[in-house]
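*Asks:* Task: produce atomic coordinates for the following.
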Amino acid sequence: MRLATYEHAGSVGCGVVQGDGIHPFPDGTTVLDLVRSGLAAALEVGERARQTPPVPLDTVRLLPPLDPPTVRDFVAFEEHVEGVVASVGDGGGVVPQWYEAPTFYFTNPCALVGAHDDVAVPPGSELFDFELEVAAVVGRDAASPTPAEVQVFGYTVLNDWSARDLQRREMKVNLGPAKGKDSATTLGPWLVTADELEPFRDADGFLALDMRVSVNGEQVGQDLLSNMGWPFEELVAYAGRGTRVRAGDVLGSGTCGNGGCLAELWGRRGEQNPPPLRPGDVVEMTVEGIGTIRNTVVAGVDLPPVAPARPRPRRRVR
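*Replies:* A predicted model of the protein is given here:
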């Protein structure tokens, strides 16, 4: 089942996508409500919604499928790490620590954008980039769950827009990324329930979904989601290790390899080819079994430069 949140005639609604229409849920019902109710209950609500007249898809603006409590983004593709550290970090290769545990950072849940929304270049950035990912949505609250105890409610496409020049500066301070990843994250076009994608699961427990990204109609990258270093159940378990995960939490897979972002290609090729994103560029991502998101890059706000720190004299008395 595909669950969508949308804007239509000045109002926000949620419903089940079927064919070229969205069958609305009862007023006030959100996708997050359904996630928290559990997959079985959500599927029942969805079946009832299918009996209602649909809203044509071409008359709505698709919003992010849900309003998550948190958004974590992992770096679970070894091939991506190999290329991108040569571009954003210092040198190449994958550090031994990457293999020890799945690493993630928290990103901004207030910066989510819809499947076809415009995306502005962050202030001061000249090296704007995309990241092709799949995100899993946690299906129930859990404290320190084992992978076998994890419930994934569903999956959506995630584009982790990245200001590589801001990211590189921040990570020189051994902190971040922060403003390098803070401007926008696309989620969409809808949330596909986990049962729909089970036929793609391989013998090792990974979802073998085809992932593709193009810029201005030219394909830049293609990979399989099953090239992740850990399956999503392991990522969720690690996120909840010594703490809690909640139903509705969003966990990104991290960028896929083989051109899942421009920075990986820059690191491998030693040049900015393809070039950084510019206003007018159209980035389209398609993940098998889920759908397509398509965003146009636009000019951002023009802000003054950030003031540098003032060196302190280190006095200890007034």
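*Asks:* make it CA atoms for all contacts and neighbour counts henceforth
*Replies:* OK.
*Asks:* Just checking, which helix or strand succeeds the strand or helix carrying Q167 along the chain?
*Replies:* Assigned by DSSP states H and E, Q167 belongs to helix 164-171. Using DSSP H and E, the helix or strand that follows helix 164-171 in sequence is strand 185-193.
*Asks:* which secondary structure elements does that following strand contact?
*Replies:* Judged by 3 or more C-alpha pairs under 8 Å, 6 or more residues apart in numbering; DSSP states H and E, strand 185-193 is in contact with strand 2-8, strand 61-63, strand 112-113, strand 152-160, strand 291-298.
*Asks:* Next, the structure of the following sequence, for comparison with the previous one:
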Amino acid sequence: MLLVDGRHFDLTGVTDDIDAAFLAGGGIDRARAAMAAGDLPQLDVSGVRVGAPVARPGTVACVGLNYARHAAESGAAPPAEPVVFLKASNTVVGPFDEIILPRGSTKTDWEVELAVVIGRRAHYLASPADAGDVIAGYAVSNDLSEREFQRNDSGGQLVRGKSCESFNPLGPWLVTADEIDDPQRLALSSYVNDQPRQASTTQDMIFDVYHLVWYLSQYLVLEPGDVVNTGTPEGVAMSGRFPYLSDGDVVRAGIEGLGEQRQTCRPAA
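*Replies:* Next up, the predicted model:
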């Protein structure tokens, strides 16, 4: 589905899904050409579930403590290098799907983040300046975390607190890179039950978007469709200023120009 000026258009004549094959095969340019030619029928999407804007990412690479004020509220010094961890890719769900609170969870936390979607294979990029050439676009991500699993139960192994079911709502949109003038000047916000939690900008990042993609490419092979979560700003429950999520809580996370997602929390069956 393509969104242009508030109208939705059917992309099934161009691709079955927005996935690795679509991005690697020049799908964005083909979609633009089809739109310009008038070949895409308009859709009525009322009542339709919205899925993640990228299907089945192979890798979800995440960066921790990448906002100066978030590092401070966590009681940590700003890292000298990016703090990198991987998250199970099946955590990626739609922007309005439910957040499933894991069994035994007492400290499920929200984290609004700028997600980078890779559009071309990136391996050993020569410099951060080359990162722009491999980025397909950007999206809103909620990098949910179960802090008890993350920090205490697992002895500091992040994956256990990060890879629970539904723990990466993504979207609502994939906004192509050319639509974002500067990824380091985007406002981020989150709310729980309409009460403000996070309010910051990507200017507070310790390592900028291009640096992160370049850095990751020195250690990982980033493929089309992969997602990079670039860190969260201050204002999470782990700060001690807010309660953790519980059954019935409603979370909203948004980024300037990228839309807003919304989820309701419920316990795992």
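*Asks:* Got a TM-score for the pair?
*Replies:* Scored by TM-score structural alignment, normalised by the length of structure 2, the superposition of the two chains gives a TM-score of 0.89; 258 aligned residues with a C-alpha RMSD of 1.8 Å.
*Asks:* Of all the helices and strands packed on strand 185-193 of structure 1, which one comes closest to A239 of structure 1?
*Replies:* strand 152-160 (13.0 Å; C-alpha to C-alpha).
*Asks:* counterpart of the closest one in structure 2, which residues?
*Replies:* Under TM-score structural alignment, the counterpart of strand 152-160 of structure 1 in structure 2 spans residues 135-143.
*Asks:* The closest residue to G28 of structure 1 other than its chain neighbours: neighbour count?
*Replies:* Spatial nearest neighbour of G28 of structure 1, chain neighbours left out: G13 (7.8 Å); criterion: C-alpha to C-alpha, 6 or more residues apart in numbering. Residues near G13 of structure 1, counting by other C-alpha atoms under 10 Å, number 23.
*Asks:* still on that earlier bit, looking at the helices and strands packed on strand 185-193 of structure 1, which one is packed in the most?
*Replies:* Of all those, strand 152-160 has the most neighbours on average by mean count of other C-alpha atoms under 10 Å, namely a mean of 27.
*Asks:* Residues in contact with that strand: which ones?
*Replies:* Residues outside strand 152-160 of structure 1 that contact it (C-alpha atoms under 8 Å, 6 or more residues apart in numbering): 35, 38-39, 130-140, 181, 184-195, 233, 252, 285-287, 290-293.
*Asks:* Just the buried residues of these.
*Replies:* 35, 38-39, 130-140, 181, 184-194, 233, 252, 285-287, 290-293 (16 or more other C-alpha atoms under 10 Å).
*Asks:* sorry, back to before: by contact count, what packs against the helix or strand harbouring the residue nearest to G28 of structure 1?
*Replies:* In this structure, G13 of structure 1 sits in strand 11-18 according to DSSP H and E. Judged by 3+ C-alpha pairs under 8 Å, 6+ apart, the packing partners of strand 11-18 of structure 1 are strand 2-8, strand 21-24, helix 39-49.
*Asks:* Please state the offset of stretch 142-162 of structure 1 from the chain centre?
*Replies:* 11 Å (C-alpha atoms, centre = their mean, to the nearest Å).
*Asks:* Please apply the same query to stretch 211-222 of structure 1.
*Replies:* That offset, for stretch 211-222 of structure 1, works out to 17 Å (C-alpha atoms, centre = their mean).
*Asks:* what's the matching range in structure 2 for stretch 208-224 of structure 1?
*Replies:* Under TM-score structural alignment, the match for stretch 208-224 of structure 1 is residues 185-201.
*Asks:* List of residues touching that stretch?
*Replies:* 111-113, 184, 202-203, 233-236, 249-257.
*Asks:* how much space between the counterpart of L258 of structure 2 in structure 1 and V245 of structure 1?
*Replies:* With TM-score structural alignment as the criterion, the equivalent of L258 of structure 2 in structure 1 is I290. According to C-alpha to C-alpha, to the nearest Å, I290 of structure 1 stands 24 Å off from V245 of structure 1.
*Asks:* likewise A40 of structure 1?
*Replies:* From A40 of structure 1 to V245 of structure 1 the distance is 20 Å (C-alpha to C-alpha).
*Asks:* N227 of structure 1 now?
*Replies:* Applying C-alpha to C-alpha to N227 of structure 1 and V245 of structure 1 gives a distance of 24 Å.
*Asks:* Between these two, which has more neighbouring residues?
*Replies:* Set side by side, N227 of structure 1 and V245 show more neighbours around V245, with 24 against 18, by other C-alpha under 10 Å.
*Asks:* Aligned to the more buried one, what sits in structure 2?
*Replies:* Residue pairing (TM-score structural alignment): V245 of structure 1 is matched to L222 of structure 2.
*Asks:* swap in V236 of structure 1?
*Replies:* Aligned partner of V236 of structure 1 by TM-score structural alignment: V213.
*Asks:* Hmm, D130 and that match touching each other?
*Replies:* No: the pair V213 of structure 2 / D130 is not scored as a contact, 9.1 Å apart, by C-alpha atoms under 8 Å.
*Asks:* which residues sit against stretch 261-271 of structure 1?
*Replies:* Under C-alpha under 8 Å, 6+ apart, the answer for stretch 261-271 of structure 1 is 80-88, 92, 129-132, 164, 221, 255, 257-259, 272-276.
*Asks:* what residues are up against the nearest residue to N227 of structure 1 once chain neighbours are set aside?
*Replies:* Among residues not flanking N227 of structure 1 along the chain, F77 sits closest, at 6.5 Å (C-alpha to C-alpha, 6+ apart). Neighbouring residues of F77 of structure 1 by C-alpha under 8 Å, 6+ apart: N227, M228, G229, S253, G254, T255, C256, G257.
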